[in-house]
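Undergrad: After the sequence you'll find the predicted model.
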Amino acid sequence: MITRPYVVGNWKMNGTRSMLAEARAIDRAAERLIKVEVALAPPATLVHACRKEATLIGIGAQDCHPADGGAHTGDISAAMLKDAGAGFIIVGHSERRADHGESDALVKRKAEAALAAGMTVIVCVGETAAERDAGKAQAIVSKQLEGSLPASDSPAEQITVAYEPVWAIGTGNTATPADVGAMHGHIRAELERIYGEGGAQVRILYGGSVKPDNAAELLAVENVGGALVGGASLTAESFLGIIVAAASDPDAE
């Protein structure tokens, strides 16, 4: 079982070159916090620059096109992102699913494209408030996992799942530790069903209004292998508060 926490900052559609100073500060601090694997996913325009400025942490991308190349104006392939310096790709974020109508099948193709390009992948899943209120949260997440994860013969150690309840993303609302524990336990069981023994090696991140003041409590929950952080990753000060909380987890190696 992987116990080193994985804390990933998703800058979303934020950031110009002026934010490279934040990436450098996070990188310098990560040198001291070796018990945590730290990564940033800046906008595609900053992937190359972040890779040059931050050499100790992981640098990834927020999305990719499933094709290797071709007539897809405005899109970026996994191979292009790798060439720019990305080592991982986030796919299936709820904002992509909602804003661009991405289906589970498309998310799966993107995930498999990232793996084929030699990168790791973070596959996002999560239910809406209406789905949770209707008692369908676990069923929705199971459906997303079944349809979005790379094929069962894929290398499980290169796959991370991020559970991000849609109702908690950018809202200030955070799932309770009990809710997080229940869903992460459910996801773990699904991963072991899909990947067999390899399912135990897939890290499961929690995302959804993670902040320095609630990170320690959330990261202490069983089957929580780290965090996918949005707004709180935009400054080194707030993001490092979360990384320090992860490094303080007694289960972290």
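TA: Received it, and whenever you're ready, just let me know what you need.

Undergrad: From here on, just use CA atoms for contacts and neighbour counts.
TA: Noted.

Undergrad: quick one: buried residues of stretch 82-94?
TA: If you call a residue buried by 16 or more other Cα atoms under 10 Å, then stretch 82-94 has these buried ones: Lys82, Ala84, Gly85, Ala86, Gly87, Phe88, Ile89, Ile90, Val91, Gly92, His93, Ser94.

Undergrad: Comparison target below:
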Amino acid sequence: MNPLMSSASDPRQATTALSVNLNKVALLRNTRTLGIPSVTRAATLALEAGADGITVHPRPDERHIRPHDVFELAELLKQWPAAEFNIEGNPFHNLVDLARQVIARGLPLHQCTFVPDSVDQSTSDHGWRFPDDAERLAPLVAEVKALGVRVSLFMDPLPEAMAAVRALGADRVELYTETFARAHADGRATEVLPAFAATAQAALREGLGVNAGHDLNRDNLADFLRAVPGVQEVSIGHALVGDALELGLPETVRQYLQCVREGSR
């Protein structure tokens, strides 16, 4: 567990960690061959501004994060022992192999987030299904945990699925928050937040940690954290990088951290 998250024995009383997703930085870099903008420089700026971790989602088509980014970021994270490195992606594609390679090189990797996206998807759009996905996920969960890496499963807000997640051996769930973000933008957040709160409560009862991510932004983050108990980590990329074009990356990270503080009051 990230030392920045361990100040309270009860996760419901801990401060939510902010993990900055750098996919969109890599996406921009990949439109040229000059290495600009630098993914590792962006990570350094985010960490210097107070981010608690770095997230990447390397896809098989290498549209944004590429394998060398994973290794270079892991090397960078050696200089930030209080920060966490989270790699997310489909464990049936390239995720598990990258995790093996990172650990084999003696580099830090704290969490793998299993996401059920297809090769041609533009972005993640749903969580795992239980019991449908349980049998094929089980050996991969066990393998990654054997590497000493925490496993989080990307899940829709379904309280009834939390027991199955725990039975599978996962450590956390990441709540897929796009439905909340869309509802919040339309002024309907109160319609969907009860399901997220109930799912988080069910996860906590099962002994699972709770993460959240997808379309969280400066407008909705604090409201989400106020309503949903025990969120240990949010990973935010698209909106954060978009805001950074206007505000600069360090100031953007500071403003997201302020949203986290407001949501934790």
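TA: Right, received. Where do you want to start? What you see is a predicted model, and the numbers here were worked out from it, not measured in a lab.

Undergrad: if we can go back for a sec, kindly indicate which of the buried residues of stretch 82-94 of the first structure lies nearest Arg51 of the first structure.
TA: When the buried residues of stretch 82-94 of the first structure are compared for distance to Arg51 of the first structure (Cα to Cα), Gly85 comes out closest, at 5.7 Å.

Undergrad: from memory that closest one sits against Leu46, does it?
TA: No: using Cα atoms under 8 Å as the test, Gly85 of the first structure is too far from Leu46 to be in contact (9.9 Å).

Undergrad: Strands of the stretch 101-250 of the first structure, residue ranges please.
TA: 120-125, 159-163, 203-206, 226-229 (DSSP state E, counting those that start in this stretch).

Undergrad: Make CSV from the ones you listed and add distance to Ala215 of the first structure to it.
TA: Output for the strands of the stretch 101-250 of the first structure, formatted as CSV (distance: least, Cα to Cα, whole Å):
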stretch, distance to Ala215 of the first structure
strand 120-125, 19
strand 159-163, 15
strand 203-206, 10
strand 226-229, 8
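
Undergrad: Can you lay out these as CSV showing distance to Ala61 of the first structure and mean neighbour count?
TA: Shown next, in CSV, are these (distance: least, Cα to Cα, whole Å; neighbours: other Cα atoms under 10 Å):
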stretch, distance to Ala61 of the first structure, mean neighbour count
strand 120-125, 10, 26
strand 159-163, 14, 24
strand 203-206, 17, 28
strand 226-229, 13, 28
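
Undergrad: Please name whichever of those strands is nearest to Leu218 of the first structure.
TA: strand 203-206 (7.9 Å).

Undergrad: who does the closest one touch, helix- and strand-wise?
TA: The helices and strands touching strand 203-206 of the first structure, judged by 3 or more Cα pairs under 8 Å, 6 or more residues apart in numbering; DSSP states H and E, are strand 6-10, strand 159-163, helix 177-195, strand 226-229.

Undergrad: Could you dump the ones you listed into CSV with distance to Ala78 of the first structure added?
TA: Listed next are those as CSV, based on distance: least, Cα to Cα, whole Å:
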stretch, distance to Ala78 of the first structure
strand 6-10, 17
strand 159-163, 15
helix 177-195, 23
strand 226-229, 20
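
Undergrad: Highest mean neighbour count across the ones you listed, which stretch is it?
TA: Mean neighbour count (mean count of other Cα atoms under 10 Å) peaks for strand 226-229 among these, with a mean of 28.

Undergrad: Could you check how far that strand is from the centre of its chain?
TA: 6 Å (Cα atoms, centre = their mean, to the nearest Å).

Undergrad: Stretch 222-240 of the second structure now?
TA: Put simply, stretch 222-240 of the second structure sits 10 Å off its chain's centre (Cα atoms, centre = their mean).

Undergrad: repeat for stretch 254-265 of the second structure
TA: How far stretch 254-265 of the second structure lies from its chain's middle: 17 Å, per Cα atoms, centre = their mean.

Undergrad: in that stretch, what counts as buried?
TA: Neighbour-count burial for stretch 254-265 of the second structure, counted by 16+ other Cα under 10 Å, picks out Arg254, Gln255, Tyr256, Leu257, Cys259, Val260, Gly263, Ser264.

Undergrad: Pull the residues that contact it.
TA: 15-16, 18, 49-51, 217-218, 221-226, 240 (Cα atoms under 8 Å, 6 or more residues apart in numbering).

Undergrad: Of those, grab the buried ones for PyMOL.
TA: Command for PyMOL that selects the buried part of the contacts of stretch 254-265 of the second structure, burial taken from 16+ other Cα under 10 Å:
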select buried, resi 15+16+18+49+50+51+217+218+221+222+223+224+225+226+240
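
Undergrad: Which of the contacts of stretch 254-265 of the second structure fall within helices?
TA: Secondary structure assignment by DSSP state H places Leu221, Ala222, Asp223, Phe224, Leu225, Arg226, Leu240 of the contacts of stretch 254-265 of the second structure in helices.

Undergrad: Contact partners for the last one?
TA: Right, Leu240 of the second structure. The neighbours of Leu240 of the second structure, taking Cα under 8 Å, 6+ apart as the test, are Val20, Asn217, Thr252, Val253, Tyr256.

Undergrad: Show me what Glu174 of the second structure lines up with in the first structure.
TA: Alignment note (TM-score structural alignment): Glu174 of the second structure maps to Ala162 of the first structure.

Undergrad: Isn't that match up against Val224?
TA: No: in this structure Ala162 of the first structure lies outside contact range of Val224 using Cα under 8 Å: 9.6 Å.

Undergrad: what touches both of these two?
TA: Counting by Cα under 8 Å, 6+ apart, the contacts common to Ala162 of the first structure and Val224 are Ile204, Leu205, Tyr206.

Undergrad: What is the nearest of the residues you listed to Gly185 of the first structure?
TA: Lowest distance from Gly185 of the first structure to those (Cα to Cα) belongs to Ile204, with 9.6 Å.

Undergrad: Show me the buried residues of stretch 82-94 of the first structure that map onto strands.
TA: Judged by DSSP state E, the subset of these located in strands is Phe88, Ile89, Ile90, Val91.

Undergrad: who's in contact with the third one?
TA: Contacts of Ile90 of the first structure were listed using Cα under 8 Å, 6+ apart, and they are Ala41, Gly60, Ala61, Gln62, Asp63, Val121, Ile122, Val123, Cys124.

Undergrad: how does it look with 7 Å?
TA: Ile90 of the first structure is in contact with Ala61, Gln62, Asp63, Val121, Ile122, Val123, counting by Cα atoms under 7 Å, 6 or more residues apart in numbering.

Undergrad: again with the last one
TA: Under the criterion of Cα under 7 Å, 6+ apart, the contact list for Val91 of the first structure reads Gln62, Asp63, Val107, Lys110, Ala111, Ile122, Val123, Cys124.

Undergrad: Right, I'll leave it there.
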